[in-house]
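*Asks:* All I have is the shape, not the residue letters:
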């Protein structure tokens, strides 16, 4: 009986989201592209409520204030801080590759912070709509050092030169297969330039997992199921892939971590010896 009532409850919630909820621009984007899509994340990053009539904007503001979206915005700020540090350590001419970027708004923000030619960024994704959105925004802002390429994050081909920094943000929490993540980390290590660093995110917990899995469709049109993992597990995969300088930081809302995985320099090893 309780299971039946639960099913009725979730069916009612899906109906409400897919009807009244569509007054919200954010929810419309979710149904159009998937609530896990790059287009959805780009809208969340902007964080400007929009919708049909006043009630649509009210629904949208409530939607954008959900804890998961607040954590994703905090994750973006932490990720930018981490990338600034890694770029500064490597100096002029750094090549950053994001293998699951979507529109890559946060990367465009970074590019704008540096002198032309100091930083080069390549954004890859399977979502063509997100790539197109990113290209158009980069063009409108006159950004020359960021490019958009269709590519599979789990089967990445080498770039025209080995990147000093590879980023995987918001992908691994969408994967249910632990072995696929471990294999991805190992594959990306093989693509890095000597002394390079892999930067990736992990979702360690989320209070709305059941709601998401019962109500919201993903980019494939099926209900969006996520898997949370302890950051210690993610760090273990990095070490098993051959990284020996692994560290993580948590964003301020507390749902995500950002991990850096690199190799200790010869000088570091000497000092440790």
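*Replies:* Okay, I see it. A quick note: this is a predicted structure, and the numbers were derived from the prediction, not measured.
*Asks:* Every contact and neighbour count from this point should use C-alpha atoms.
*Replies:* Noted.
*Asks:* Would you map the helices across this protein?
*Replies:* Using DSSP state H, the helices assigned to the chain run over residues 2-18, 25-33, 38-46, 53-64, 67-90, 105-113, 128-140, 178-191, 209-215, 231-240, 266-272.
*Asks:* second one coming, line it up with the first:
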């Protein structure tokens, strides 16, 4: 939603915006939000696997900005994260930007695990908390250089920007 809100405020819309989610339900809801905001046909929402390295590396047009928000903490396996980041790096030209989020700490981890089960077929959602250093190392290993970071006052959420080298 926040990406679509930002695009809707642009005086000159981006040449292309491609949003992706694994869930067809979420894709349908996102497509409806695009229509409600009367965004141009260059703004699309597609069903896709964020860990499909080949699909990501083949993105056309090559993204000059990629945003991965609220995804990697859902998965414990760093190999999955590396595949995703590697696919994005394969698609992006040097100088392109990656915005990524992290949750190094969360005070409601157990409540979330017991309450939110939709992406795991009814199983508990136990977030994979990574230190910021661990997340930044995964990003660097994929071919990006971190250039900035913001963190909330409680140290729960971070938003970082890295550049493809």
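*Replies:* That came through fine. In this text the structure is predicted, and so the values were computed from the model without any measurement.
*Asks:* related to what we said a few turns ago, now the helices of the first structure in TSV, please, with extra columns for distance to residue 251 of the first structure.
*Replies:* TSV is the format used below for those (distance: least, C-alpha to C-alpha, whole Å):
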stretch	distance to residue 251 of the first structure
helix 2-18	29
helix 25-33	23
helix 38-46	15
helix 53-64	17
helix 67-90	5
helix 105-113	15
helix 128-140	25
helix 178-191	21
helix 209-215	19
helix 231-240	13
helix 266-272	28
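*Asks:* of those, which approaches residue 156 of the first structure most closely?
*Replies:* The closest of the helices of the first structure to residue 156 of the first structure is helix 178-191. By C-alpha to C-alpha, the value is 7.8 Å.
*Asks:* Distance check, the aligned partner of residue 46 of the second structure in the first structure against residue 125 of the first structure.
*Replies:* Matched by TM-score structural alignment, residue 46 of the second structure corresponds to residue 149 in the first structure. As judged by C-alpha to C-alpha, to the nearest Å, residue 149 of the first structure and residue 125 of the first structure stand 7 Å apart.
*Asks:* Mutual contacts of those two, please.
*Replies:* Both residue 149 of the first structure and residue 125 are contacted by residue 131, under the criterion C-alpha atoms under 8 Å, 6 or more residues apart in numbering.
*Asks:* Just want to know which of these two has more residues nearby.
*Replies:* residue 125 (22 against 16; other C-alpha atoms under 10 Å).
*Asks:* how close does the most centrally placed residue in the second structure sit to residue 40 of the second structure?
*Replies:* The residue lying closest to the centre of the second structure (C-alpha atoms, centre = their mean) is residue 68, at 1.4 Å. According to C-alpha to C-alpha, residue 68 of the second structure and residue 40 of the second structure sit 22 Å apart.
*Asks:* same question, residue 25 of the second structure
*Replies:* Distance of residue 25 of the second structure to residue 40 of the second structure, computed by C-alpha to C-alpha: 21 Å.
*Asks:* Between those two, tell me which one has more neighbours.
*Replies:* Legend: neighbour count by other C-alpha under 10 Å for residue 25 of the second structure and residue 40, higher for residue 40 (16 against 11).
*Asks:* Against residue 91 of the second structure, how distant is the more buried one?
*Replies:* 24 Å.
*Asks:* Please apply the same query to residue 61 of the second structure.
*Replies:* Per C-alpha to C-alpha, residue 61 of the second structure is found 9 Å from residue 91 of the second structure.
*Asks:* More neighbours: these two, which one.
*Replies:* Neighbours were tallied for residue 61 of the second structure and for residue 91 using other C-alpha under 10 Å; the higher tally belongs to residue 91 (21 against 12).
*Asks:* what residue of the first structure matches up with that one?
*Replies:* Per TM-score structural alignment, residue 91 of the second structure is aligned with residue 191.
*Asks:* what does residue 163 of the second structure give?
*Replies:* By TM-score structural alignment, residue 163 of the second structure lines up with residue 262.
*Asks:* same check, this time on residue 149 of the second structure
*Replies:* So residue 149 of the second structure corresponds to residue 248, using TM-score structural alignment.
*Asks:* Is that match in contact with residue 238, as I believe?
*Replies:* No - if you go by C-alpha atoms under 8 Å, residue 248 of the first structure and residue 238 don't touch, sitting 11.3 Å apart.
*Asks:* Report the contact partners of the closest residue to residue 68 of the second structure other than its chain neighbours.
*Replies:* Excluding its sequence neighbours, the residue lying closest to residue 68 of the second structure (C-alpha to C-alpha, 6 or more residues apart in numbering) is residue 100, at 4.8 Å. Residues near residue 100 of the second structure by C-alpha under 8 Å, 6+ apart: 67-69, 159-161.
*Asks:* ok, the residues you listed in the first structure, which still hold?
*Replies:* Checked against the first structure using both residues aligned by TM-score structural alignment, their matches' C-alpha atoms under 8 Å, the contacts of residue 100 of the second structure keep these contacts: 67-69, 159-161.
*Asks:* Thanks again, I'm all set now.
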